[in-house]
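[1] The following comprises the amino acid sequence and a computationally predicted model.
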Amino acid sequence: MLRVGLSGGIGSGKSTVAARLVELGAVLIDADRLAREVVEPGSPALAELVERFGPRIRTPEGALDRPALAQLVFGDEQARADLNAITHPRIGELTLERMAQAPADAIVVHDVPLLVENGYAANYHLVLIVDAPEHERVRRLEGRGLDAADARARIRAQATDEQRREAADVWLDNTGPVEELLAEVDRLWSERLVPFERGVRELRPAPRRPPLVVEPDPEWPRTARRLGARVLRAAGEAGMRIDHIGSTSVPGFPAKDVIDLQLSVRSMAEADGIADALAEAGFPPDSGCRGDNPHPVDPDPGHWVKRYHSSADPGRPVNLHLRVPGGPGWRTALLLRDWLRAEPEARADYLAVKRELSGRFAADEGVARYAEAKEPWFAAALPRARAWAERTGWTPPEL
């Protein structure tokens, strides 16, 4: 099963995307619909709301008067917190029930208006955000009967564009004709969601891409934060720390479009114990790499052991390295990152090697051969990095 979070600001066109995904075969769970379901007449939640906010929020027929409740909670943080405390746990329980009822091979789309505001992004394999300019959203809301001032107030009470971009794996721009939006959703379904679901279900990493160095992407750090939050959630108490490592962690540095993450765990036994949870979260074990290669300066393979997972998402390559803190592999990954961040000459040297090797190898076996071809540079660079650490007093981050 693939869990997809869908959100967007009011008037963005989220419902249009949800409807198209259902047409394509998705199982939709609509948070707004569940929110209405838990406060139906006679429900315990409605009784609690009446006790908290008074009888005026109930219609003569015994139903919840939603506009009356909205007037009481809009702009009142405490009232909104009380409302959420009554309704959210029940909505959460109902959501889990509906997800459990979906087929094992389903792509479940959870339509949540406040996904970003409530910090739910790490719960999903992928988050889709639908967006449109504010003036267009106001125009759409006016068409639904809201006045412009009310529409703008509601928009500004929700998450900002920057907050949504932090959560978004996919940003769907609904500025142009609806046909363009639907075509983009169709491509997303066939090229990413369907193969991603299959990879999660079959515990199979996405096919590797040829090792090709590209220009730096300013989204890499944000992507790493988002993926790291999912890894930590899946790892639970076993996950001590997540770090963005590798070339994409060096600002402004050309690299393969692959996010490398290092998850710190107390032991390899704990790493093995969370393998299934990581796989279910979209990061299955990758048999193509069982552990680190020892460097010539420290040839003992026992010092460099790790566990290795990759992403099942064909749209976002990820290498996930599980290591025990304090080991040379763990320390070296952090040292080389920080040394490259600090030393322009080191970056220039490394980039020359990367550019020379870029595009030389095909996808099959290419990643391993690309890594092997860089080993001589790393063997020479590691003493330089260690000397820099000694000179500057560098130490690894605290756990």
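    Cool, the structure landed.

[2] use CA for all of it now, contacts and neighbours both
    Noted.

[3] what sits up against stretch 385-398?
    With CA atoms under 8 Å, 6 or more residues apart in numbering as the test, stretch 385-398 has contacts from R331, L334, L335, L336, W339.

[4] how about the last one, what does it touch?
    This points to W339. A346, A385, W388, A389 are the contacts of W339 under CA under 8 Å, 6+ apart.

[5] top of those by neighbour count?
    Greatest neighbour count in these, by other CA atoms under 10 Å, goes to A385: 21 neighbours.

[6] picking up where we left off before, quick one: which of the contacts of W339 is nearest V73?
    The closest of the contacts of W339 to V73 turns out to be A389 (CA to CA; 54.4 Å).

[7] Below is structure B, check it against A:
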Amino acid sequence: MLRIGLTGGMGAGKSTVARILAELGAVIIDSDVLAREVVAPGTEGLAALVEAFGAGILAADGSLDRPALAAKAFGSDEARAKLNSITHPLVGKRTGELISAAPADAIVVQDIPLLVENGLAPLMNLVLVVDVDAETRIRRLVEFRGVAESDARARISAQATDEQRRAVADVLLDNNGESGAVDAEVRRLWERRLVPFERNLRTATPARRTELRLAEPNPEWPAQAQRLIARLWLACGAAATRIDHIGSTSVPGLPAKDLIDLQITVADLAVADGVRDALGAAGFPVRPEITHDSPKPTPQDPAGTDIALWAKRYHQNADPGRLANVHIRVDGSPGQRFALAFRDWLRADAAARAEYLEVKREGEAKAAGLTGEAATIAYLDVKEPWFDAAYARAAAWRDATAT
């Protein structure tokens, strides 16, 4: 099951996107609908609200008088917290029930207006943000919903900012255009990314590139890495001692394969094996056939033949729209220390970056015309000999700059 978080500011058009996704086959769970459902007449939620705020919040027919509740619940932070303590667990419980009832191959879209505010992005396999500039949203609220402009501005200012939403967005759906303009974009997203992602997740299949080519530096790589890292932290919990963005995409200004490399540091490989299923459920299935890095000469092993020193576990992202490698290495192992030292060395040393880029370009040329594993092998045939020497150079730089 693929869990998608859908959010956006008031007036952005989330309901339009949700409707299209429902037509395509998604299971929609609307938090606003659930928030009304759990306080309907006869529910434990309504009874709890009456106990907390008094019978004055009830309409003549016994239903919830929402303006009356708002007048009491939004008068202070304490009252608002009391309201949330009653409704949020009930909405969460009902959400869990609906997710459990969905088919195993479902694409579940959770429409959550306060996804950013409540820190829910890492719970999702993917976050879609419907993006519309604030002034356009205010105009839509005034013209199409009859909301007073002052009220519209007050409501929008109380929500997350556009920048905060964009920071958690794996997919930004631009809905600034005319009505219907976003439809084709949503349908392409469904066909090219969501459906393959769900299939990969269900079958524990990593998303893989077909061709090997270098991309120009992307300023979004660090933010993309941080979104993945947030999901990895949630999956690993205390099993991880640190999670880092490593590899070429972590070095500003360096052309690289459009592939995020991440490193989870653990106490030992038993811990790594213990988070295998949790990582798979989070969207990062294991590659069980890859059990170690390529050994390099070390003080413990001058010949560079001891595979055990370089043992690791290796996962990859199932999302075809954001390829990523996840290396799980033991704290203090040669591979773990090299990954960090190599990144920091390249960040600090322009000559080393230039030299490495030349090697990468040579590897790219050798892999030209090849696909899949054949391309990767051709690329690594060029890089690995250089890496063997780079291990000692990066370690020397690390030791020389250590404080």
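    In hand now; what should we look at? It should be emphasised that the depicted structure is a prediction, and the values quoted were computed from it without experimental measurement.

[8] related to what we said a few turns ago, save the contacts of stretch 385-398 of structure 1 as JSON lines, and put in distance to E237 of structure 1 too.
    Shown next, in JSON lines, are the contacts of stretch 385-398 of structure 1 (distance: CA to CA, whole Å):
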{"residue": "R331", "distance to E237 of structure 1": "21"}
{"residue": "L334", "distance to E237 of structure 1": "22"}
{"residue": "L335", "distance to E237 of structure 1": "25"}
{"residue": "L336", "distance to E237 of structure 1": "27"}
{"residue": "W339", "distance to E237 of structure 1": "30"}
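
[9] which among the residues you listed end up buried?
    Buried subset of the contacts of stretch 385-398 of structure 1 (neighbour count, 16 or more other CA atoms under 10 Å): R331, L334, L335, L336, W339.

[10] Can you tell me what the third one aligns to in structure 2?
    Under the alignment defined by TM-score structural alignment, L335 of structure 1 is paired with A341 of structure 2.

[11] Could you check how far that match is from L259 of structure 2?
    Going from A341 of structure 2 to L259 of structure 2 by CA to CA, to the nearest Å gives 19 Å.

[12] what does Q164 of structure 2 give?
    24 Å.

[13] The two: who's more crowded?
    Legend: neighbour count by other CA under 10 Å for Q164 of structure 2 and L259, higher for L259 (20 against 12).

[14] What residues sit buried inside the longest helix anywhere in structure 2?
    For structure 2, the helix with the greatest residue count under DSSP state H is helix 372-401. Of the residues in helix 372-401 of structure 2, those buried under the neighbour-count criterion (16+ other CA under 10 Å) are 375-380, 382-383, 387-388, 390-395, 397-398.

[15] From the contacts of stretch 385-398 of structure 1, which land in helices?
    Counted as lying in helices by DSSP H, out of those, are R331, L334, L335, L336, W339.

[16] Which part of structure 2 matches stretch 263-274 of structure 1?
    Taken onto structure 2 by TM-score structural alignment, stretch 263-274 of structure 1 occupies residues 264-275 there.

[17] Same question for stretch 348-358 of structure 1.
    Under TM-score structural alignment, stretch 348-358 of structure 1 corresponds to residues 354-364 of structure 2.

[18] Now that stretch on structure 1. Mean distance?
    For stretch 354-364 of structure 2, the mean distance to aligned residues of structure 1 following superposition is 1.6 Å (mean CA distance after the TM-score superposition for structure 1).
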